[in-house]
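Participant: below are the sequence and a predicted model; questions follow.
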Amino acid sequence: MFYKHNHGKIAILIVYVDDIVMTGDDIVELESLKNFLSNQFEVKDLGQLKYFLGMEVARSSKGIVISQRKYVLDLLKETGLLGCKPVATPVDPNQKLEKEDGAEAVDKNRYQKLVGKLIYLAHTRPDIAFAVSLVSQFMHCPSEKHYKAVHRILHYLKGSPGKGIMFSKNGSRRVEIFTDADWGGSSTDRRSTTGYCSFVWGNLVTWRSKKQPVVSRSSAESEFRAMAQGVCELLWLRKILEELKVEGDKPMRLYCDNKSAINIAQNPVQHVQTKHVEIDRHFIKEKLENGDICIPFVPSSEQLRRCSY
């Protein structure tokens, strides 16, 4: 991504191989950029953005919607599931996936190719992020049970192929993130899974579901590690907004539904509880003292949950 500021206005150029997107609020600069590119390269102006790297862009008076409907339908057709029966959730809540489950092994290359396509689809489908993160943990030794879990995601997509993300204009100037973790959720190694989703000006912009690198010895520890990842994401978003010279409300907000984790972040004296997460504690404490973030408590009933819950 390249950007240029000109007397309070901005022009942005996004390049991926030979695909280019231009946007901004400086019409003169955009026209100048188009003319420059035409003189230097053989380019074609395709007009208003409608399709980019498998992502469909639709506009209305309410905002912009990004989806991958054609990508989903092509994937269902390729796997022979275009006429399958849809299901309500992408994950079976009663099934626990393990590395060595005793089931028959399946073609690893076919499994990896299919999961890779779902990973790309998750760019516009946060509702499958946890499910895709789960099945991607078995890329090197997939079994029939793992493959059935991937097929369940496809059955779920059949019921909502056009679902996507809505970006609407509103008066909010907040940068905020919801963090959560399931303590010891993996039955294979008892590691927890971090989940977060961030909002800029009321719109969902980033999300992630990823297994934590170490085993947490308490729910507060697993939530605290998720908070540390959330702070990193907030700082990254702040840096981008500063480069684009876009102002936002301060401090940025990190929502957590675990009071123990919040107390650890705000109380530097809890040595026994925090010795094993010392670096994360100092990192979060520093950002709190600098006024970069605040950590309000959010009840679990109001927490944004992963689709597996």
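Facilitator: The structure has been received and is ready for your questions. Residues are numbered from 1 along each chain as shown.

Participant: all contacts plus neighbour counts: C-alpha atoms, from now on.
Facilitator: Fine.

Participant: which SS class is Thr89?
Facilitator: Following DSSP: H, G, I helix; E, B strand; the rest coil, the label given to Thr89 is coil.

Participant: so it makes contact with Tyr156?
Facilitator: Yes - using C-alpha atoms under 8 Å as the test, Thr89 is close enough to Tyr156 to be in contact (6.0 Å).

Participant: distance check, Gly184 against Gln273.
Facilitator: Distance from Gly184 to Gln273, counting by C-alpha to C-alpha, to the nearest Å: 18 Å.

Participant: so for these two, which sits in the more crowded spot?
Facilitator: The neighbour comparison of Gly184 against Gln273 (other C-alpha atoms under 10 Å) goes to Gly184, with 20 against 14.

Participant: make sure that one is actually in contact with Arg191.
Facilitator: Yes - with contact defined as C-alpha under 8 Å, Gly184 reaches Arg191; the gap is 4.8 Å.

Participant: Gly63 reaches Lys169, doesn't it?
Facilitator: Yes - using C-alpha under 8 Å, Gly63 is in contact with Lys169, at 6.5 Å.

Participant: show me what the helix or strand hosting Lys210 is packed against.
Facilitator: Using DSSP states H and E, the element containing Lys210 is strand 203-211. Applying 3 or more C-alpha pairs under 8 Å, 6 or more residues apart in numbering; DSSP states H and E, one finds that strand 203-211 makes contact with helix 129-135, strand 164-167, strand 193-200.

Participant: structure two is appended below for comparative analysis:
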Amino acid sequence: MEIPQSLKVEDTQLVCRLRKSLYGLKQASRQWYDKLTESLYSRGFRHSTNDYSLFYKKQGESSVFVVVYVDDVILTGTNLGEIKALKTYLHNQFKIKDLGKLRHFLGLEMLYKGDGVLISQRKFTIDLLKEYDCLEYSAISSPLESSIKLRAEEGTLLSDPSYYRKLVGKLNFLTNTRLDIAYSVQHLSQFMQAPREPHLKDAIHVLRYLKNDPTLGIFLSNDPSYKVITYCDSDWVAYPDSRRSISGYLVLFREYRSLRKVVGELVWVQRLLEEVAVPCTDPIQVFCDSQAAVHIARNPVFHESTKHSSSILTKALTGIKHSDLLDKLPVRSSPPT
């Protein structure tokens, strides 16, 4: 760091001492969070003990919530007067820009319907197809062929590995709303260090699948009666090179090792819901292939006997099976615009 050109200092032994945080320093994000927390606390807000990016204020039947990602903020709640007063206060403190009703946030798009809200990445998906010249390709029905088992050292090395890494990185961001490509993306992510032509070919295959319906996203229902329902699955010794396994779980609110992971996630979800005054009064349902879990616990062999919705997170499926499981998930398409 150097002294600004507009500041003249004759003694080269002197240094400048900052009186407040400077954008770009590693301490800046922490100091911004502390300042914002202090301001929200002065308005009676408290941060969640389960998620420090969530602040809330509850007074009787009134609730207001603040979600923070660096300097991007979402306000919601049941008290519109308190929300309006909070926006005025934050503007006086930080000179904020009010973007109105939430429709875009960190690359996510919100489409409001009569029975809920659809969260998708439609524009990001279309831009991704344009970037990799896939709009003219024919669409396909599954993100990866069920017979695909990529290996680390098969095929010719790519001359520019950054091309592959950039594509897989963007596909990974897309999994925020596209549960249907989660398995495919994590499979392709295994080859980031030395990607080869077969890996790139299957990454393009995923793009061709996305072309089939770029508007697909997660649907959150506004039905006041809700239950937390969970599905988990695993694929034992799934990787042909490392012989490692895959675990996947899906919480609808949204075998043995996979079940342990999902229970840990559910404990956090339950505590967070109770903290924001949405208690889980009914027992949480967990659907698992229990026979496979027993096999995993006793024997390093996976024997699949039944199909669950979370199989879409742990293995490549044929187009028909993939579509069948996708219909059981809380996902929808948005109408064409």
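Facilitator: The structure has been received and is ready for your questions. Remember, predicted model here, so these are calculated numbers, not experimental data.

Participant: toward the C-terminus, what is the element adjacent to the strand holding Lys210 of the first structure?
Facilitator: Proceeding N to C from strand 203-211 of the first structure, the next assigned helix or strand is helix 219-243, under DSSP H and E.

Participant: what are the contacting residues of that next one?
Facilitator: 175-183, 192, 194-196, 198, 212, 216, 247, 252, 254, 256, 258, 260-262, 277, 280, 283-284, 293 (C-alpha atoms under 8 Å, 6 or more residues apart in numbering).

Participant: please identify which of the helices and strands packed on strand 203-211 of the first structure is closest to Glu289 of the first structure.
Facilitator: Of all these, strand 193-200 sits nearest to Glu289 of the first structure, with 21.5 Å by C-alpha to C-alpha.

Participant: secondary structure element holding the equivalent of Gln285 of the second structure over in the first structure?
Facilitator: Counting by TM-score structural alignment, Gln285 of the second structure corresponds to Arg253 in the first structure. In this structure, Arg253 of the first structure sits in strand 252-255 according to DSSP H and E.

Participant: compared with the second structure, how much does that strand deviate?
Facilitator: Following superposition, strand 252-255 of the first structure is found to deviate from the second structure by 1.7 Å on average (mean C-alpha distance after the TM-score superposition for the first structure).

Participant: helices or strands next to that strand in the packing?
Facilitator: Helices and strands touching strand 252-255 of the first structure, by 3+ C-alpha pairs under 8 Å, 6+ apart, are strand 175-182, helix 219-243, strand 293-294.

Participant: so which of the ones you listed is the most packed in?
Facilitator: Among these, judged by mean count of other C-alpha atoms under 10 Å, the one packed with the most neighbours on average is strand 175-182 (a mean of 25).

Participant: in the first structure, what residues pair with the host helix or strand of Phe173 of the second structure?
Facilitator: According to DSSP H and E, Phe173 of the second structure maps onto helix 161-174. Per TM-score structural alignment, the counterpart of helix 161-174 of the second structure in the first structure is residues 108-121.

Participant: what of stretch 109-122 of the second structure?
Facilitator: Mapping stretch 109-122 of the second structure onto the first structure (TM-score structural alignment) gives residues 56-69.

Participant: quick one: end-to-end distance for the matching stretch.
Facilitator: Taking C-alpha to C-alpha, stretch 56-69 of the first structure runs 7 Å from one end to the other.

Participant: ok, residues contacting that stretch?
Facilitator: By C-alpha under 8 Å, 6+ apart, the surrounding residues in contact with stretch 56-69 of the first structure are 49-51, 54-55, 121, 124-125, 161-169.

Participant: again, only this time at 7 Å
Facilitator: With contacts defined as C-alpha atoms under 7 Å, 6 or more residues apart in numbering, stretch 56-69 of the first structure is touched by 49-51, 54-55, 124, 161-169.

Participant: quick check on those: which are buried?
Facilitator: Buried members of the contacts of stretch 56-69 of the first structure, counted by 16 or more other C-alpha atoms under 10 Å: Met55, Thr124, Pro161, Gly162, Lys163, Gly164, Ile165, Met166, Phe167.

Participant: the residue nearest the centre of the first structure: what's it in contact with?
Facilitator: The centroid of the first structure falls nearest to Trp207 when counting by C-alpha atoms, centre = their mean (2.1 Å). Taking C-alpha under 7 Å, 6+ apart, we find Trp207 of the first structure in contact with Pro126, Tyr196, Cys197, Ser198.
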